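A.B. asks: The amino acid sequence is not available; the structure is as follows:
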């Protein structure tokens, strides 16, 4: 019986039917557990962000300039769950790439583009909260509809343009000579020089981390000062209501108090989202920074990448936990109350606990 020569492509395709590409690194039970855990994370990411998008799109009370940016961020997180995480799951579990070189480049393009788009969205949200808290009187002039549209366009098209070299693979020399060092010839790899990883990959994250940390430090200082004012205003309202039966006089004070609390609540929620996102991706960028050639660190890169992906699933939990209108909207959508009433779009979401 003649020996059959198996080429690199045959190796991966033949192994696919045995659910393994290279020498086994997972037992069947470990692979099942990994697939179950990652699939749960993907479903949580997709369904949670669909819940955010549906709530903002449906309820008029949530259709503020800030929440429009939050909706756009949810779309980016949704695309991570739909277009990036499933393919990354296949690479992580089966250690092989079954979809060809173009889709390999496309997956890296979407991964990098959506990650940086999220960072830019968070920067826009931080700027919006900074103006709303620190310069509330000029907020309508500084954050207009045109400003929001411009920031969102930059947040989408900027990362797409910046990531386009990955899609066209304009420098094939980056990966030449490296493909044979791995156990499976059909891995989906994208090799770049150390300086490009540092400049293109790490610098945007570090600059965003420093900028948003400064912005939210300023917000925190102003918010604390305004918090003391809220307490003072609350005492004034209580005293005036005890002294007179008519409620017309303290109305302006109550309105200022309510508006200030609403802005602080939004700043707290969005600040938590920014903090979780930056902390989730910090381990990945630490690995990239200290192991720029990824030597002996491929497992660390995979693990820290998935830690970063988790941030896309956490945002809906933060909205539901920290923001009462969103929590009320989520309950209304999940319980299908939006289908039972024609007035659901205009229902008051702030009074439901």
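C.D. replies: Nice, I can see it. Because the structure is a prediction, the values reported are computed rather than measured.
A.B. asks: From now on I want contacts and neighbour counts done on CA atoms only, so please keep to that.
C.D. replies: Noted.
A.B. asks: Now do the buried residues in the helix or strand hosting residue 309.
C.D. replies: Per DSSP states H and E, residue 309 falls inside helix 298-322. Within helix 298-322, the residues scored as buried using 16 or more other C-alpha atoms under 10 Å are 301, 304-316, 318-320, 322.
A.B. asks: Kindly report the same for stretch 160-172.
C.D. replies: Buried residues in stretch 160-172, counted by 16+ other C-alpha under 10 Å: 160, 163, 164, 166, 167, 169.
A.B. asks: OK, contacts around the first one?
C.D. replies: Right, the one you point to is residue 160. Residue 160 is in contact with residue 113, counting by C-alpha atoms under 8 Å, 6 or more residues apart in numbering.
A.B. asks: and it, how far is that from residue 339?
C.D. replies: 37 Å (C-alpha to C-alpha, to the nearest Å).
A.B. asks: what does the fifth one give?
C.D. replies: When distance is defined by C-alpha to C-alpha, residue 167 is 42 Å away from residue 339.
A.B. asks: what do you get for the fourth one?
C.D. replies: As for residue 166, its distance to residue 339 is 44 Å (criterion: C-alpha to C-alpha).
A.B. asks: Equivalent analysis for the second one, please.
C.D. replies: Here residue 163 is placed at a distance of 41 Å from residue 339 (C-alpha to C-alpha).
A.B. asks: what do you get for the third one?
C.D. replies: Distance of residue 164 to residue 339, computed by C-alpha to C-alpha: 42 Å.
A.B. asks: Endpoint to endpoint, stretch 329-342 covers what distance?
C.D. replies: Per C-alpha to C-alpha, stretch 329-342 runs 15 Å from first to last residue.
A.B. asks: Flag every buried residue along it.
C.D. replies: 329, 330, 331, 332, 333, 338.
A.B. asks: can you put the residues you listed in JSON lines and add secondary structure?
C.D. replies: As requested, the buried residues of stretch 329-342 are arranged in JSON lines below (DSSP: H, G, I helix; E, B strand; the rest coil):
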{"residue": "329", "secondary structure": "helix"}
{"residue": "330", "secondary structure": "helix"}
{"residue": "331", "secondary structure": "helix"}
{"residue": "332", "secondary structure": "helix"}
{"residue": "333", "secondary structure": "helix"}
{"residue": "338", "secondary structure": "helix"}
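A.B. asks: Now flag whichever of the residues you listed is closest to residue 23.
C.D. replies: residue 330 (45.5 Å; C-alpha to C-alpha).
A.B. asks: Surely the closest one and residue 51 touch.
C.D. replies: Yes. Contact status for residue 330 versus residue 51: in contact at 6.7 Å, counting by C-alpha atoms under 8 Å.
A.B. asks: one more structure, for comparison:
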């Protein structure tokens, strides 16, 4: 039987206490699911390229790239878990994932977003040291310290999420910071670091554009309905930031374009491909 616009639909028709499901036309479903699948798929694919690039090519094994790798993992998990779950709940206006996942999901989302914020903060700190004190950069910033900071940051955000859940107050942490990329090991000329810092200004601007509306919306949540178009726009602008970060790398960083070319052409499976020079200017 064809469903009419005014017909009542339930999330679980066999349960008398089921919530009422919002009516949507077939075309609305097609558009929404296409958008959801596209954003989720591209976010996972682009960030997977970043993760493979930094993990495989030896020249990219630097402290700053480790922080970028941490951010890419957070962005990939956003596309793999957060966007599909939140998108399905928004489109269907029902929760089909059960009570247990309803309890666990806020912990996962909080940890993922916290990992993203922590990674961006550490990258901004790393770049600040590289620009302001380049001659002591390799002494202050080491690979082991980067590993410790990333591990501690992710672990502490997970523990904090558990504490919030016990109080039934699981919410996304309100933290904003910045990000950038390295130029290899050793002391780097200050002009190179300054150029890198200017390039990352675009990434920082995109990050703030995506996140600030959400923070503002959190402050006016009492005066604006949670399911209004304003909040929907804020949330999805926030989620799409995870897809934008790799695009910034592709736009500004030659090493990323070179590594992606070798990944997509399967050249990375050749022997000794991990030692490929992804910085042609350093021959």
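C.D. replies: It's in. Predicted, not measured: the structure shown is a model, and the values here were computed from it.
A.B. asks: following the longest helix along the second structure, which helix or strand shows up next?
C.D. replies: Longest among the helix segments of the second structure by residue count, using DSSP state H, is helix 98-132. As assigned by DSSP H and E, the chain's next helix or strand after helix 98-132 of the second structure is helix 137-140.
A.B. asks: Quick one: map residue 123 of the first structure onto the second structure.
C.D. replies: Under the alignment (TM-score structural alignment), residue 123 of the first structure pairs with residue 121 of the second structure.
A.B. asks: pretty sure that match is touching residue 179, no?
C.D. replies: Yes. Counting by C-alpha under 8 Å, residue 179 is a contact partner of residue 121 of the second structure at 7.1 Å.
A.B. asks: okay, these two: which has more neighbours?
C.D. replies: Regarding residue 121 of the second structure and residue 179, a neighbour count based on other C-alpha atoms under 10 Å identifies residue 179 as having more, with 26 against 17.
A.B. asks: On the three-state scheme, that one is what?
C.D. replies: coil.
A.B. asks: need the helices for the stretch 1-150 of the second structure, in chain order.
C.D. replies: In the stretch 1-150 of the second structure, the helices defined using DSSP state H, counting those that start in this stretch lie at 26-56, 63-77, 83-92, 98-132, 137-140, 143-166.
A.B. asks: and these as TSV, adding distance to residue 221 of the second structure?
C.D. replies: Formatted as TSV, the helices of the stretch 1-150 of the second structure follow (distance: least, C-alpha to C-alpha, whole Å):
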stretch	distance to residue 221 of the second structure
helix 26-56	25
helix 63-77	26
helix 83-92	18
helix 98-132	19
helix 137-140	42
helix 143-166	20
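A.B. asks: Once you drop chain neighbours, what's closest to the residue nearest to the spatial centre of the second structure?
C.D. replies: Note on the second structure: the residue nearest the mean C-alpha position is residue 75, at 2.3 Å, using C-alpha atoms, centre = their mean. Excluding the flanking residues, the one nearest residue 75 of the second structure by C-alpha to C-alpha, 6 or more residues apart in numbering is residue 242, at 4.7 Å.
A.B. asks: According to the alignment, which residue of the first structure corresponds to that neighbour?
C.D. replies: Under the alignment by TM-score structural alignment, residue 242 of the second structure pairs with residue 312 in the first structure.
A.B. asks: try residue 203 of the second structure
C.D. replies: Using TM-score structural alignment, residue 203 of the second structure pairs with residue 273 in the first structure.
A.B. asks: Quick check: that match vs residue 71 of the first structure, distance?
C.D. replies: For residue 273 of the first structure relative to residue 71 of the first structure (C-alpha to C-alpha), the value is 13 Å.
A.B. asks: can you check residue 280 of the first structure too?
C.D. replies: 20 Å.
A.B. asks: How about residue 53 of the first structure?
C.D. replies: 6 Å.
A.B. asks: Where do the helices of the stretch 151-300 of the first structure begin and end?
C.D. replies: 194-196, 203-243, 251-290, 298-322.
A.B. asks: what angle separates the third one from helix 203-243?
C.D. replies: Pointing back at helix 251-290 of the first structure there. Relative orientation of helix 251-290 of the first structure versus helix 203-243 (axes from the mean of the first three to the mean of the last three C-alpha atoms, to 10 degrees): 160 degrees.
A.B. asks: Packing partners of helix 251-290 of the first structure?
C.D. replies: With contacts taken as 3 or more C-alpha pairs under 8 Å, 6 or more residues apart in numbering; DSSP states H and E, helix 251-290 of the first structure sits against helix 100-134, helix 203-243, helix 298-322.
A.B. asks: now swap in the last one and tell me
C.D. replies: Contacting helix 298-322 of the first structure under the criterion 3+ C-alpha pairs under 8 Å, 6+ apart are the following elements: helix 28-58, helix 65-79, helix 251-290, helix 324-334.
A.B. asks: Out of the ones you listed, flag the one nearest residue 346 of the first structure.
C.D. replies: The nearest among those, by C-alpha to C-alpha, is helix 28-58 at 9.0 Å.
A.B. asks: Just give me the mean distance for the closest one relative to the second structure.
C.D. replies: Once fitted to the second structure, helix 28-58 of the first structure is off its aligned match by 0.6 Å on average (mean C-alpha distance after the TM-score superposition for the first structure).
A.B. asks: Buried ones in that helix, by neighbour count?
C.D. replies: 31, 34-35, 38-39, 41-42, 44-46, 48-53, 55-58.
A.B. asks: what range in the second structure matches it?
C.D. replies: Counting by TM-score structural alignment, helix 28-58 of the first structure corresponds to residues 26-56.
A.B. asks: Thanks a lot, see you next time.
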